[in-house]
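**Student:** the sequence and its predicted three-dimensional model are supplied below.
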Amino acid sequence: MLRLVVLVSGSGTNFADLLQRTKAGRVPAEIIAVGADRACGGIETAAAAGIPTFVEPFSAPREAWSRRVADRVAAFEPDLVVLSGFMRLLSPEAVARFEPALLNTHPAFLPEFPGAHGVRDALAAGVTETGASVIIVDSGVDTGPILAQQRVPIEPDDSPDALHDRIKLVERELLASVITDIADGTIDLADHGLEHRLDRPDTPRTAQ
């Protein structure tokens, strides 16, 4: 069973869905900690479920803040780190400590509409469909290897919130499927050309 640390920034609805799936045995993983860059609903949900939490408020420089976040994550010795609505970019050094066992969901069919405003940008572009993606995080902005994605149609009267709500439903299914596939070996993260060794508190950090 995979040990997961989840990072959130907001209400944590996708995290809450993943938590329910793991508790019900539908995803072979255990969420062992939840971290955030601010006090938020996701932290409250985790605390109510008895899951250890931490908050590392953002402060410049980003590299030092990212190192603190990575240290706190690594202390839990996870098998996989999941960014679930985590709205801060980690430094390349921090990413390298966990890559490729560092996943992110994105509300667009990458490489279309990367960045923090993927839903809004899709609507502004006037396209008829967008999507959801699960990727391995790299040092770019939504540029990592794509593990799963699915199209989501855009309705003529869609608002950003309505579209995002439908995308979230797809994101949740994709994330659950990807984690399950990693757990059972269907997805081998090493196949993506990255040496995987999670940084442990008692082992020297290695550049990747």
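**Tutor:** Cool, got the structure. Numbers count the residues shown, from 1 in each chain.
**Student:** contacts, neighbours, all on C-alpha from now
**Tutor:** Fine.
**Student:** which ones are touching the residue most central in space within the chain?
**Tutor:** Closest to where the C-alpha atoms of the chain average out (CA atoms, centre = their mean) is residue 83, at 2.2 Å. Residue 83 sits next to 6-8, 102-105 when contact means CA atoms under 8 Å, 6 or more residues apart in numbering.
**Student:** second structure for comparison follows:
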Amino acid sequence: MPNLMPRQPKNIVILISGSGSNMAAIVRAAQAQHWQQQFGAHVAAVISNRPDAAGLQLAQSLGVATQVLSHQAFATREAFDAALMALIDTHQPALVVLAGFMRILTPAFVQHYAGRLVNIHPSLLPAFPGLNTHQRALDAGCTEAGCTVHQVTAELDHGPMLAQAAVPVLPGDSADTLAARVQMQEHLLYPQAIRDWLRSAACR
């Protein structure tokens, strides 16, 4: 029987700032789908820039190590990102996953993790990069919205797309109701996109 384990373990580090719902979806998928056995991959750590992020306790309940690095302790964005890189690199990550990490990253950070830094954005990119995506979709009269998993590059929300999922915009939708429906798809799409990335990496 062939050995499906790659030679090098593939550690995943997830960055959060809030509730961690996408993080939890990824961790649960990794456990249920046995990413460790299939790809030698596991979520090594969840790191937050906010000590009060609810996702920290959620990650701990799922058996994942957590760490906090508050951006408020640093005078500049560059200093924070340098410290964050040093912390992340202690885990030797194959993949760094942004899951509701509410920080604009410096070019040095993005370059350091080029090709192994991913994000999920709540729109069908290239439409509506940036903030307030759901209200902007409603204001534009869109008939569908959705989410996009993409590699992170120096240009905000413009990296190569890895996967997308669409939802219909329903009559009477508000930004909140549309966001809730899109988030349900995020919780399915993000783990699947990461699993596809791991499968591809295992074949390299």
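**Tutor:** Perfect, I can see it now. Small disclaimer: the values here were computed from a predicted structure and weren't measured.
**Student:** now the lengthiest helix in structure 1: buried residues?
**Tutor:** For structure 1, the helix that runs over the most residues, judged by DSSP state H, is helix 160-184. For helix 160-184 of structure 1, the neighbour count (16 or more other CA atoms under 10 Å) marks 160, 163-164, 166-168, 170-172, 174-180, 182-183 as buried.
**Student:** all strands of structure 2, in order?
**Tutor:** Ranges of strands in structure 2, per DSSP state E, are 10-16, 41-48, 66-68, 93-98, 117-121, 144-151, 161-168.
**Student:** could these be laid out in a markdown table, adding distance to residue 106 of structure 2?
**Tutor:** Formatted as a markdown table, the strands of structure 2 follow (distance: least, CA to CA, whole Å):
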| stretch | distance to residue 106 of structure 2 |
| --- | --- |
| strand 10-16 | 15 |
| strand 41-48 | 17 |
| strand 66-68 | 19 |
| strand 93-98 | 14 |
| strand 117-121 | 13 |
| strand 144-151 | 15 |
| strand 161-168 | 20 |
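**Student:** hmm, back to that, could you give the residue range in structure 2 aligned to the longest helix of structure 1?
**Tutor:** Here helix 160-184 of structure 1 aligns to structure 2 at residues 175-199, judged by TM-score structural alignment.
**Student:** mean shift of that stretch relative to structure 1?
**Tutor:** Following the fit onto structure 1, the mean deviation recorded for stretch 175-199 of structure 2 is 1.6 Å by mean CA distance after the TM-score superposition for structure 1.
**Student:** give me the contacts around that stretch.
**Tutor:** In contact with stretch 175-199 of structure 2 (CA under 8 Å, 6+ apart) are residues 21-22, 25-26, 29-30, 35, 39, 41, 120, 122, 134-135, 138, 145-147, 149, 162-167, 169.
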